[in-house]
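S.K.: this one's structure only:
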């Protein structure tokens, strides 16, 4: 199918009669795509003049998926040179950094949640409720979970570092829980330990020496001596035990 035919199918009478692929890409009427390696296998990264627009597993139906979700055709192309070389680096880092991203497909609330998720350090996780508080809507934990499921740019916006409010690992949009577990293992987040703590209703860890309590993956608690680490069920128990919140991971 030619680019004109694809645009006619998507835009109807608003589609141009004639347009080159280069013009379609340059004006954002179509997105480019290329294949990249990742810890969960080959992926398809799409992009347009605004930035990276989606990340999906490299499957037979990725073009149909993109057209259905974003309403634009895909064309095989090299990412713009100005930032295209950043894509493999940001896949490895698990954060956008200076790489521009196109989040037109999500709401303003969802964009705020996704960009807050992008601040979670590699090797650490945060629960839905933490993100809800960070975006100023403490009761929106369920909406945060839905936002993670709809993240158009997984890996680069690291929704795999967001876990359920009860601490369990939860689902993952880029493949499923197995891929999420794999990513967290590669990053050193120890998902087995997280699941064990969640099963015992332990949300935080306290340091009896420093008097702070942290999320279990926080680098501050990871540096603590084992004999100084105490399991804490919730923020209420943390207060009862005299702990103060860690300034790094900011438990809420």
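M.R.: Okay, I see it. Keep in mind it's a predicted model, so treat the numbers as computed, not measured.
S.K.: from here on, contacts and neighbour counts on C-alpha atoms
M.R.: Noted.
S.K.: Packing partners of whichever helix or strand residue 53 is part of?
M.R.: Element membership of residue 53, judged by DSSP states H and E, is strand 51-57. Counting contacts by 3 or more Cα pairs under 8 Å, 6 or more residues apart in numbering; DSSP states H and E, strand 51-57 packs against strand 43-48.
S.K.: Could you check the angle the strand it packs on makes with strand 51-57?
M.R.: Orientation check (axes from the mean of the first three to the mean of the last three Cα atoms, to 10 degrees): strand 43-48 against strand 51-57 gives 160 degrees.
S.K.: surely residue 24 meets residue 30?
M.R.: Yes. Between residue 24 and residue 30 a contact is recorded at 5.3 Å, counting by Cα atoms under 8 Å.
S.K.: Neighbour count: these two, which is higher?
M.R.: Higher neighbour count among residue 24 and residue 30: residue 30, with 25 against 21, using other Cα atoms under 10 Å.
S.K.: Thought residue 70 was touching the more buried one, still the case?
M.R.: No. Between residue 30 and residue 70 there is no contact under Cα under 8 Å: 10.1 Å.
S.K.: ok, back up a step: give me the residues contacting the strand holding residue 53.
M.R.: Residues outside strand 51-57 that contact it (Cα atoms under 8 Å, 6 or more residues apart in numbering) are 41-47, 62, 99-103, 152-155, 174-175.
S.K.: And here is the other one:
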């Protein structure tokens, strides 16, 4: 007998439930290996809904937060395991219906940050057209139901320091270093008041973690505190990392 009362009652029906009914009512769950150990992953008919370290606490928190019964799944949903392994979840769908529109928009912006790069909280705030809501962005990221897959760990403070993370700041640094983010270089630049790097050959200014900034030869690097200073010196914002979102 199921330990979920609703599912137990459905099992007592004289006829079979209509196809798909169970998946519209319940969520499926699996445990899979991830970059921070064994993970509990729950998903619904709308997509991945919840990711946390495996254990009874994760199942209890899912039921409390989502109000759905849980059924064990025979196998992970397609694409989940490689997404956790590579940090690229582009092929997955997510169930973000329990979030507010603002929270969901913040997570969609965070999802766009490529592996190996980071963006400041203020970049997210401007991406969601709320430039003054940096603190609210941090709160929204702290409620991320699907960390690792939607990479809120790639959002950092404007001084380049990692900032808080749902699994702890040490683990955040571990994840970023495992993705080859140039944290040490960013910290060194920030101590010197440099938050953007430009190339005097391409005329483009980037965030220091941007793939294009990391290709600039030392002799052709120019550092700036703000995008406005770079623009005044004749540099245009990188189309890939879009630092113009930082301009005051």
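M.R.: Right, received. Where do you want to start? Please read all numbers here as calculations on a predicted model, not as lab measurements.
S.K.: Would you mark the buried spots in the strand holding residue 53 of the first structure?
M.R.: 51-57 (16 or more other Cα atoms under 10 Å).
S.K.: quick one: which of those is nearest to residue 92 of the first structure?
M.R.: Lowest distance from residue 92 of the first structure to these (Cα to Cα) belongs to residue 55, with 13.5 Å.
S.K.: which residue lines up with the closest one in the second structure?
M.R.: Aligned counterpart of residue 55 of the first structure in the second structure: residue 51 (TM-score structural alignment).
S.K.: Over to residue 46 of the first structure?
M.R.: Using TM-score structural alignment, residue 46 of the first structure sits opposite residue 42 in the second structure.
S.K.: before we move on, the earlier item: just the buried ones from the contacts of strand 51-57 of the first structure, in ChimeraX syntax?
M.R.: One line in ChimeraX is enough to select the buried members of the contacts of strand 51-57 of the first structure, burial here meaning 16+ other Cα under 10 Å:
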select :43,44,45,46,47,62,99,100,101,102,103,152,153,154,155,174
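S.K.: can you pull the buried residues of stretch 220-227 of the first structure?
M.R.: Within stretch 220-227 of the first structure, the residues that qualify as buried are 220-221, counting by 16+ other Cα under 10 Å.
S.K.: Figure out how far that stretch is from the centre of its chain.
M.R.: How far stretch 220-227 of the first structure lies from its chain's middle: 27 Å, per Cα atoms, centre = their mean, to the nearest Å.
S.K.: hmm, who's touching it?
M.R.: When contacts are defined by Cα under 8 Å, 6+ apart, stretch 220-227 of the first structure is touched by residues 205-207, 213-216, 229, 246, 248.
S.K.: Which members of the residues you listed are positioned in strands?
M.R.: Among the contacts of stretch 220-227 of the first structure, the residues falling in strands (DSSP state E) are 205-207, 213-214, 229.
S.K.: Need the counterpart of residue 162 of the second structure in the first structure.
M.R.: Correspondence of residue 162 of the second structure to the first structure, assessed by TM-score structural alignment: residue 169.
S.K.: check contacts around its match.
M.R.: Here residue 169 of the first structure is in contact with 162-163, 177, 180-181, 191, 194-195 (Cα under 8 Å, 6+ apart).
S.K.: Go again with 10 Å.
M.R.: Contact analysis of residue 169 of the first structure by Cα atoms under 10 Å, 6 or more residues apart in numbering lists 125, 127, 160-163, 177, 180-181, 184, 191-192, 194-195, 198.
S.K.: now do residue 213 of the first structure
M.R.: 204-207, 220-221, 229-232, 234-235, 238-239, 242-247, 249-251.
S.K.: ok, now how distant is it from residue 10 of the first structure?
M.R.: Using Cα to Cα, to the nearest Å, we find residue 213 of the first structure at a distance of 53 Å from residue 10 of the first structure.
S.K.: which among the contacts of residue 169 of the first structure end up buried?
M.R.: For the contacts of residue 169 of the first structure, buried by 16+ other Cα under 10 Å: 125, 127, 160-163, 180-181, 184, 191, 194-195, 198.
S.K.: Since that was my last question, I'll sign off now.
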